[in-house]
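[1] take this sequence and fold it.
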Amino acid sequence: MSGVGIVMLVHTALDRAEQVARHWIASGCPVVLHVDKNVDGATFRKFRQALASEPLIRFSKRHRCEWGTWGIVAASQSAAAVMLEQFPDVRHVYLSSGSCLPLRPVEELVDYLAARPRTDFIESATTADVPWIVGGLDFERFTLRFPFSWKKHRYLFDRYVDLQRALGIRRRIPAGLVPHMGSQWWCLTRQTLSAILEDPERAVYDAYFQKVWIPDESYFQTLARQYSTNIESRSLTLSKFDFQGKPHIFYDDHLQLLRRSDCFVARKIWPRADRLYQAFLTDSAGAMKKTEPNPGKIDRIFAKAVERRTRGRPGLYMQSRLPASWAVNSVTSNPYSVFQGFSELFEDFETWLARITGSKVHGHLFAPERAELAGGGHMINGALTDRAEIRDYNPQNYLTNLIWNTRGERQCLQFGPRDNQVIRKTFARDPNAQISVISGAWAVPLFRSNQNFTELRREAAKLQQIEASFLNTLRNQETKARVRIWTMAEFIEAPMEPLQTILDELGPLMPRHLSEAPTLVNLDGFGQFLQNLKNQGMHPYLMGDFPVEQGPVNMPKPPRKPYLVRK
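    Next up, the predicted model:
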């Protein structure tokens, strides 16, 4: 018989528990089984009868086990007491569950513990030092009483906690105890475990911990600090938990992942993971090499899984998973460009930009009549339609789906004060958005129209108010988009420089020097148009200091006079 005894807490899947128990005893490890009292009598008797002929297997007194309650500690105590009494040669007692699975040959575990005869392996840290507490109760779990089940009587549990807080009730922690927490899956030496179970103050400690919340994560973890001479604050069992504190379940496709961990035991194994049970319980020759257990090797994978579950993939929205706004790390999946005022100031801006950059250039995607998709199309990738009523049902999701469905191709779109303004906050908080604005350019279509001046004045006042609000949003310190703003006056004074800046931001494949520019609309008389608006009491200030008489843009320098050089 080996010097390692296995205590198994069995709740379900008794057939798998029997299979694992036989694996332990085949290598000389005695096993004490505790079967949850919630298991019906007939099933328990059948299970016990199947193992009755095994000399290295014992059964302990049964307790009713429920998550977060004292029953799990009582079950561990009863089974550990049987182990110490029935098998005097056992030096280490390893606590496991019926869903645990040995990953390495049992002989390796026996040799590992034999080389450390006085070492206790139990995760044990103060509440201030543990990052995994989920549920809002850290040190309060030791100072309040918890007589109600969190799972079965949640309302009573919460109200009783609120009542104790309101009345200022605090429990007295037994003298000399410093509460510690950690994984319930430990491996303790006979000396430490017997000291805990035979302590003269055990009745006091048990009475105290019976009303502690989740005592199986603190009872042995606290008391081991009283008696152990050498604690390794870690568990030899691989167990991973998600962001809600629920254990990860291992399936057949986790086989290579479990091999990579180098751990001796893993939980929680799906009962129908036939491939895992076959690989680890029958394939000793192909077991992992002798090495120190290192669950950190797979921590990165689990951290990525938690991040994927809580935050999703950036910019992916679908009917089966619509994340909360706080969980979204990026509104869209890829960079895109928003242009305001460019299509109003240039005759052929969209065609020119598509030709120069190779990007997909849309018109006013949020125009009130329809989504002006590139090339005048009525539908784009992902069956996104140009119909305004469908787009406006959820403008943000329309944008995010468009960017997701066109991954790999830069999307550019026009925007302006005439468009649906619901989307502008989405633009501002999206780090993938590159927003370029020529303020006041909305006045150019008004200038070129043939409306009554009274209507033009009213429309100009409305559009200026809308654009001013948008600019304030873009200048807010919480804005995450990359924003460039020019007044119309400063832009047309030297348009090549800002155009070159925009192209540089579109990516490294853009031309280094701009050799072709879009055609500027005819602005003759535009300055006088603005002056007329002023004369009518409307102050068009977003254009900048625009002269009444506009000179030619980028006026060429006069030719130099020829001169002769005499020899």
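[2] contacts, neighbours, all on C-alpha from now
    OK.
[3] buried stuff in the longest helix along the chain?
    Using DSSP state H, we find that the single longest helix of the chain is helix 453-474. By neighbour count on 16 or more other C-alpha atoms under 10 Å, the buried set for helix 453-474 is 453, 456-457, 460, 463-464, 466-468, 470-471, 473-474.
[4] helices or strands up against it?
    Under the contact definition 3 or more C-alpha pairs under 8 Å, 6 or more residues apart in numbering; DSSP states H and E, helix 453-474 sits against helix 424-429, helix 443-448.
[5] state the helix or strand in which the closest residue to Trp213 other than its chain neighbours lies.
    Closest residue to Trp213 apart from its sequence neighbours, by C-alpha to C-alpha, 6 or more residues apart in numbering: Arg141 at 5.2 Å. Arg141 belongs to helix 140-143 when assigned by DSSP states H and E.
[6] how far out from the middle of the chain is that helix?
    Chain-centre distance of helix 140-143: 29 Å, with C-alpha atoms, centre = their mean, to the nearest Å.
[7] what's that helix in contact with?
    With C-alpha atoms under 8 Å, 6 or more residues apart in numbering as the test, helix 140-143 has contacts from 170-173, 179, 212-213.
[8] one more to line up against the first:
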Amino acid sequence: MSVGFIMLVHTALDRSSQIIRHWASHGCPVVVHTDKRVGPKRYRSFVESLSDLENVRFTERLRCEWGTWSLVRATQMVSELMLAEFPEVRHIYFASGSCLPLRPVDDLRSYLDRRPTTDFIESVTTEDVPWAVGGLDHERFTLRFPFSWKRQRLLFDRYVVWQRRLGVRRKIPDGLVPHLGSQWWCLTRQTLSAMLEDPRRAVHDRYFRRVWIPDESYFQTLARLYSRRIESRSLTLSKFDFQGKPHIFYDDHLQLLRRSDCFVARKIWPHADRLYETFLSNDSASMAEAEPSPEKIDRVFAQAVERRTRGRTGLVMQSRYPNEGWENGKTAAPYSVFEVFNALFANFEHWLSRRTGTRVHGNLFHPKRVRYAGNETLFNGALSDSAALRDYNSHAFLGNLIWATRGERQCFQFGPGDVQDISWYMATDSNAQISVITGAWALPLFHSNRNFSAIRKRAAQLQKVESAHLDILRSPHTKARVRIWTLADFVQDPMHHLQSIVDEISPRSARRLTEVPKMVDMNGFGQFLQNLKNQGMKPILMGDFPASNEVSAVPATPQKPYLVR
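    The predicted model follows:
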């Protein structure tokens, strides 16, 4: 007999009973500690169900709690009983009630027989690894932790802060170099007995009693003092997510568990009937020469962590919604924003849709209603044209619009008269292509028949809003593809500028533009701007429009396309 199992059990006693019976019936002694929180009636039933097995023992019960010394003490108790009751055992394998053997017992026995003096325990220093989760790595060994992290969280946190402020530092016992690692180990009798029989054990126990999560450091640290040969790894497959919580294995993980070649896995869902039936059957395939290789499935777990933390591009998930900056792209696909183009060009949406084959909306963030293409009142993804619903969460509105129309590029109008809450969101979205004609918002005012005092007041408001918006677009935090022209610059060569926009929307279309949409009448616009200046409002975003010069609209269909050399 070369291997015995020690187990800590606290729930799913029926499954624990199956595992104990499996190991005991294959000649491996098992010593069990059952959490004292298990009721007396359930505990008696559990013990009686295994009373026919001569190589199964039960220890005195303690109330165990995560992260506390009680787990180490329970492990010491089952270890001491195993060493005392079964002197023929050479290796002691530590497991829990949620563990499941993945390979035949004979495979494990043969594997350990070939390595009679090797201890399998993950044991690394805090300086060597960055995977300690919770903000406490080396401090877990130098501060005191008398309070429960789960039950007394406020006291726990305040006591840590208090110790830091006072500069409290515990002295690590001479000869100890703190190590961390998985608590699921397999130690030789010689190493384990040396730990438990050491004359300085009382010193070690007193020190680790106030270490945080001592079951991840007590045996891992002491093994370095007594082991003849350590392989710093566990024979148990145990995976953790980015929050430090263990992955749970279900029935659909069957092939994944087989590929790992590990001897034991945890945590197994208690209702994973297929896993228990498959791996506890007597006809399980032997893999006597296979080396446990949990890294074979690391790629799958890495993908799972990435999907959980980053999700699909442009899709907001529950796991990352509360965390600012966790998004895997703000939106799911590229889209184009045209700022005040519809003020300069008549029927611009129809022209752009015809030229590029894209969906071109009006002003999606108009204060009164969402202006979808075709004047729709309900759009993909059951998005309403209600301004109130849109403004409740404008970021989610745009993200949902792009997500619901994946595969079809969306274009829409925007301007200083629209709701501006979306400005930063679009500016920091790498999928956004934003084209701005500054000052074009003045054209509808120019053509309006309102009192000039009202026009001047409105122009001052719009200029102030657009100036703030331009500051956002020019911010170093901007990730969108931004083009900005003044109105004067754009009307001098509209075809060239529109060509660059169309080429970016439809890069595979090499056709040159032969026409531009009809430009609104701008005769007298320079004098209009001068009148605004005369009334005390200085327009600065339109570019240079001399009051004496008239601006002629570019003809809709030039006789000959021009060539630039």
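[9] wait, a strand at Ala265 of the second structure?
    Yes. The assignment for Ala265 of the second structure is a strand, going by DSSP: H, G, I helix; E, B strand; the rest coil.
[10] okay, now it: neighbour count?
    23 (other C-alpha atoms under 10 Å).
[11] what segments of the stretch 351-500 of the second structure are strands?
    Using DSSP state E, counting those that start in this stretch, the strands assigned to the stretch 351-500 of the second structure run over residues 359-363, 378-379, 383-384, 410-414, 432-438, 481-486.
[12] nearest to Phe240 of the second structure, of the ones you listed?
    strand 432-438 (36.4 Å; C-alpha to C-alpha).
[13] mean distance, the closest one to its aligned residues in the first structure?
    With mean C-alpha distance after the TM-score superposition for the first structure, strand 432-438 of the second structure departs from the first structure by a mean of 0.9 Å once superposed.
[14] distance from the chain centre to that strand, please.
    Worked out by C-alpha atoms, centre = their mean, strand 432-438 of the second structure lies 32 Å from the chain centre.
[15] export the strands of the stretch 351-500 of the second structure as JSON lines, with columns for distance to Gln527 of the second structure.
    Formatted as JSON lines, the strands of the stretch 351-500 of the second structure follow (distance: least, C-alpha to C-alpha, whole Å):
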{"stretch": "strand 359-363", "distance to Gln527 of the second structure": "29"}
{"stretch": "strand 378-379", "distance to Gln527 of the second structure": "43"}
{"stretch": "strand 383-384", "distance to Gln527 of the second structure": "42"}
{"stretch": "strand 410-414", "distance to Gln527 of the second structure": "26"}
{"stretch": "strand 432-438", "distance to Gln527 of the second structure": "18"}
{"stretch": "strand 481-486", "distance to Gln527 of the second structure": "17"}
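[16] out of those, flag the one nearest Pro334 of the second structure.
    Of all the strands of the stretch 351-500 of the second structure, strand 432-438 comes closest under C-alpha to C-alpha, at 5.9 Å.
[17] how much space separates Ile19 of the second structure from Ile501 of the second structure?
    67 Å (C-alpha to C-alpha, to the nearest Å).
[18] over to Asn347 of the second structure?
    Applying C-alpha to C-alpha to Asn347 of the second structure and Ile501 of the second structure gives a distance of 17 Å.
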